[in-house]
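Asker: below are the sequence and a predicted model for it; my questions follow.
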Amino acid sequence: MIGKTRQELGQPRGILVPRFGVGQFSHQREAPCAALAGLVEHYWHVSWDMQGHPPQAQETLPHPNVHLVVEKDVDGIYGVQTARYSRLLEGQGFAFGIKFRPGGFQPFLRAPLATIADRRVTPDAVFGAAGTAYAARIRACANAGAMMAAAEAFLLERLPPPDANTDLANRLVAAIDADASMTTVDALAAASGLNKRALQRLFQHYVGVGPKWVIKRYRMHEAVAQLQSGTPLPLAQLALDLGYFDQAHFINDFTALVGKPPGEYGRQLPTPA
């Protein structure tokens, strides 16, 4: 929970290819210190070695989070991405990122997060010359642990004052994620005590997308997790549990986001190691 020091992290969600059949792939995460826990969800580091193997495509579903990412030859602050993210992994490489909480980057940007949705901006656009220096410092680190320590020091030096709306946005997104039965904005409004217009303003400013988008994306995360579990519910039951009136609409939405129907996606999942 927010406020704990180095809290335990659950399994990552939304990774469409959970395992590769060839090459080496590593994914590490670490929670922030207590002082940053209301702003940062976790630090992450991925590395791969596909030398001698064909390139492998990795895809992830979008989350309502901003990421500050540094790679070997590119860096950027990525606003909420509304489509699935695809990356072809070839040769050797790495990426290190800070995943901010849903409302956690707005105090650094000091502008509506909707202005950077589906966009990449350079670190210096937000942090000035210190942003460029930060990216160089990350690239100079010898390992993931050193990168995480450097990222934490960078943020602690720029710790913004508390913002009640940041905390509220975080709590509302967490409530959507935790309660699979919360499938409408009306339900969120009733649970939050805010009207729909106030919710829309809060989410556009502090999260970067509307509450309806967040609800639909987390339900799709649940659908993918079910299919990856090896014992998924029948599609008709899964669609009903996720708030769909019929299976056809669920399949259409899943296909549009994931790129293939749920049945085909499930059949193509690699078998457990």
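Answerer: It's in.
Asker: every contact and neighbour count from this point should use C-alpha atoms.
Answerer: Will do.
Asker: just checking, what packs against the top helix by length along the chain?
Answerer: If you go by DSSP state H, the chain has its longest helix at helix 211-228. Packing contacts for helix 211-228, counted by 3 or more Cα pairs under 8 Å, 6 or more residues apart in numbering; DSSP states H and E, involve helix 164-178, helix 185-192, helix 196-206, helix 262-268.
Asker: next, count neighbours for residue 78.
Answerer: Burial of residue 78, expressed as a neighbour count using other Cα atoms under 10 Å, amounts to 20.
Asker: for residue 251, see how far away it is.
Answerer: In this structure, residue 78 lies at 28 Å from residue 251, with Cα to Cα, to the nearest Å as the measure.
Asker: export the helices and strands packed on helix 211-228 as CSV, with columns for distance to residue 112 and mean neighbour count.
Answerer: Written out in CSV, the entries for the helices and strands packed on helix 211-228 read as follows (distance: least, Cα to Cα, whole Å; neighbours: other Cα atoms under 10 Å):
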stretch, distance to residue 112, mean neighbour count
helix 164-178, 12, 17
helix 185-192, 20, 15
helix 196-206, 4, 18
helix 262-268, 35, 14
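Asker: including distance to residue 68, could those go into a markdown table?
Answerer: Listed next are these as a markdown table, based on distance: least, Cα to Cα, whole Å:
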| stretch | distance to residue 68 |
| --- | --- |
| helix 164-178 | 18 |
| helix 185-192 | 29 |
| helix 196-206 | 16 |
| helix 262-268 | 30 |
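Asker: out of those helices, the one nearest residue 233 is which?
Answerer: Evaluated over the helices and strands packed on helix 211-228, closeness to residue 233 peaks at helix 262-268, with 11.5 Å, by Cα to Cα.
Asker: which residues touch that closest one?
Answerer: Around helix 262-268, the neighbours that count as contacts under Cα atoms under 8 Å, 6 or more residues apart in numbering are 227-228, 251, 254-255.
Asker: circling back: and the longest helix of the chain, what's buried?
Answerer: Residues of helix 211-228 classed as buried by neighbour count (16 or more other Cα atoms under 10 Å): 211-212, 214-228.
Asker: what angle separates that helix from helix 196-206?
Answerer: Helix 211-228 and helix 196-206 meet at an angle of 70 degrees, taking axes from the mean of the first three to the mean of the last three Cα atoms, to 10 degrees as the criterion.
Asker: put this next to the previous one:
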Amino acid sequence: MQLEFLQPSAAVASLVTIFYLYRSDEPVIDGIERADVGQIRFMLKGQGQLFFPDGHAEPSCPIMINGPGTGAAAYRVDGPFHCFGAALRPQGWGALIGIPAHERADRVTDGEAVFGAAGTALLDALRGETSVEAMAALVERFLLACARSIPPEHQRLCETVRKWLAASEAPRVAALFDAIPLSSRQVVRLVNHYFGAPPKLLERKFRALRAATALADGGDPREVAELFYDQSHMIREIKHFTGHTPGTLASRMDPVLAMTLSPAAFNELSPPEQP
């Protein structure tokens, strides 16, 4: 199994947080992925199913657009499985996908239906490359050609939400409402549209993911638990958003999940590099 990460260039950093290339030549690959941001995944080899928090399952497709996750999901793929992916910023979801993110949360969207023949041609070209750098260069050109503009006020809202989530290990929704000169109803509607969930769920999601990252990086469980009401609350929240308890994060964590929880990969809240 191989998982490589690559930072996007400044030209697409407002759309994408990270590129990655996953390869496994096992005949069957089972795993768990944490509640994630929106993704575009190019299935270079393999096909399978995803199993979502509400219990429903969906098949993969050659170009797979995964909506933002509201809880951990499981997957099973008939290998060998090779996949190139791009993790999207909320602005990137709006500019590239166009569908309100909350309508596709915990869902798979057929990327060939969204991107058409140009997407299919890109997939074919990616299958002819071997390095994450060459694949990223192809995908960056494609994304820049596809991206639509989104209203400046929506861009500012997305950046305000990012800063709100990044500013505290336990952000509070009231602070977000205070920071945006809109009614609370408008804020919730726009946050749903770009982030795929209302502010309260984002607060829970990123607190749990931060806690899981800290524990996976060797943090003191007692200090991490201070972010929650009590220890049982911490266990429930981490289990919901990562599929693991704090104990299994340390002892039996899925290897791909371990990599995506590493501080180097967990950068959804990092500021975009300016072109």
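Answerer: Done, it's in. Everything numeric in this text was worked out from a predicted model, so none of it was measured.
Asker: possible to save the contacts of helix 262-268 of the first structure as JSON lines with distance to residue 113 of the first structure?
Answerer: As requested, the contacts of helix 262-268 of the first structure are arranged in JSON lines below (distance: Cα to Cα, whole Å):
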{"residue": "227", "distance to residue 113 of the first structure": "32"}
{"residue": "228", "distance to residue 113 of the first structure": "32"}
{"residue": "251", "distance to residue 113 of the first structure": "30"}
{"residue": "254", "distance to residue 113 of the first structure": "26"}
{"residue": "255", "distance to residue 113 of the first structure": "27"}
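Asker: about what we covered before: mean deviation, the longest helix of the first structure versus the second structure?
Answerer: Comparison of helix 211-228 of the first structure with the second structure after fitting gives an average deviation of 1.2 Å (mean Cα distance after the TM-score superposition for the first structure).
Asker: counterpart of that helix in the second structure, which residues?
Answerer: With TM-score structural alignment applied, helix 211-228 of the first structure matches the range 199-216 in the second structure.
Asker: for stretch 254-264 of the first structure, how far is the first residue from the last?
Answerer: With Cα to Cα as the measure, the first residue of stretch 254-264 of the first structure is 11 Å from its last.
Asker: so what's the most centrally placed residue in the first structure up against?
Answerer: For the first structure, the residue nearest the mean C-alpha position is residue 63 (3.6 Å; Cα atoms, centre = their mean). The contact partners of residue 63 of the first structure, by Cα under 8 Å, 6+ apart, come to 80-81, 214, 217-218.
Asker: residue 58 of the first structure against residue 88, yeah?
Answerer: Yes - between residue 58 of the first structure and residue 88 there is a contact under Cα atoms under 8 Å: 6.3 Å.
Asker: between the two, point out the one with more neighbours.
Answerer: Ranked by neighbour count (other Cα under 10 Å), residue 58 of the first structure and residue 88 place residue 58 first, with 16 against 9.
Asker: three-state assignment of the more buried one?
Answerer: Secondary structure assignment for residue 58 of the first structure (DSSP: H, G, I helix; E, B strand; the rest coil): strand.
Asker: so what's it closest to, chain neighbours aside?
Answerer: Leaving aside its sequence neighbours, residue 58 of the first structure sits nearest to residue 87 (Cα to Cα, 6 or more residues apart in numbering; 5.3 Å).
Asker: touching, the one you found and residue 59? I think so.
Answerer: Yes - using Cα under 8 Å, residue 87 of the first structure and residue 59 qualify as a contacting pair, with a distance of 6.4 Å.
Asker: okay, the two: which has more neighbours?
Answerer: residue 59 (17 against 11).
Asker: which one in the second structure is aligned with that one?
Answerer: Taking TM-score structural alignment, residue 59 of the first structure has residue 32 as its aligned residue in the second structure.
Asker: measure the closest residue to its match other than its chain neighbours to residue 213 of the second structure for me?
Answerer: The spatial neighbour of residue 32 of the second structure that comes closest, neighbours along the chain excluded (Cα to Cα, 6+ apart), is residue 74 at 4.3 Å. Using Cα to Cα, we find residue 74 of the second structure at a distance of 19 Å from residue 213 of the second structure.
Asker: identify all contacting residues around the helix or strand harbouring residue 238 of the first structure.
Answerer: Residue 238 of the first structure belongs to helix 235-241 when elements are defined using DSSP states H and E. Identification of contacts with helix 235-241 of the first structure by Cα under 8 Å, 6+ apart yields 180-181, 223, 245-247, 250.
Asker: repeat that for 6 Å
Answerer: Outside of helix 235-241 of the first structure, the residues that reach it under the criterion Cα atoms under 6 Å, 6 or more residues apart in numbering are 247, 250.
Asker: confirm residue 46 of the second structure sits in a strand?
Answerer: Yes - under three-state DSSP, residue 46 of the second structure sits within a strand.
Asker: can you give me every residue that contacts it?
Answerer: Residue 46 of the second structure sits next to 78-81 when contact means Cα under 6 Å, 6+ apart.
Asker: one more time with 10 Å, if that's ok
Answerer: Under the criterion of Cα atoms under 10 Å, 6 or more residues apart in numbering, the neighbours of residue 46 of the second structure are 24-25, 27-29, 60-62, 77-83.
Asker: surely residue 76 of the first structure is within a strand?
Answerer: Yes - assignment of residue 76 of the first structure by three-state DSSP places it within a strand.
Asker: spatially nearest residue to it, not counting backbone neighbours?
Answerer: Counting by Cα to Cα, 6+ apart, the nearest residue to residue 76 of the first structure once its immediate chain neighbours are dropped is residue 122, at 4.6 Å.
Asker: that neighbour maps to what in the second structure?
Answerer: Structural alignment (TM-score structural alignment) places residue 122 of the first structure against residue 110 in the second structure.
Asker: was I right to think its match contacts residue 43?
Answerer: No - Residue 110 of the second structure is not in contact with residue 43 according to Cα atoms under 10 Å; the separation is 11.7 Å.
Asker: what about those two, which has more around it?
Answerer: Between residue 110 of the second structure and residue 43, counted using other Cα under 10 Å, residue 43 has the larger neighbour count: 21 against 16.
Asker: helix/strand/coil for that one?
Answerer: strand.
Asker: so it touches residue 79, yeah?
Answerer: No - applying Cα under 10 Å, one finds residue 43 of the second structure not in contact with residue 79, separated by 11.1 Å.
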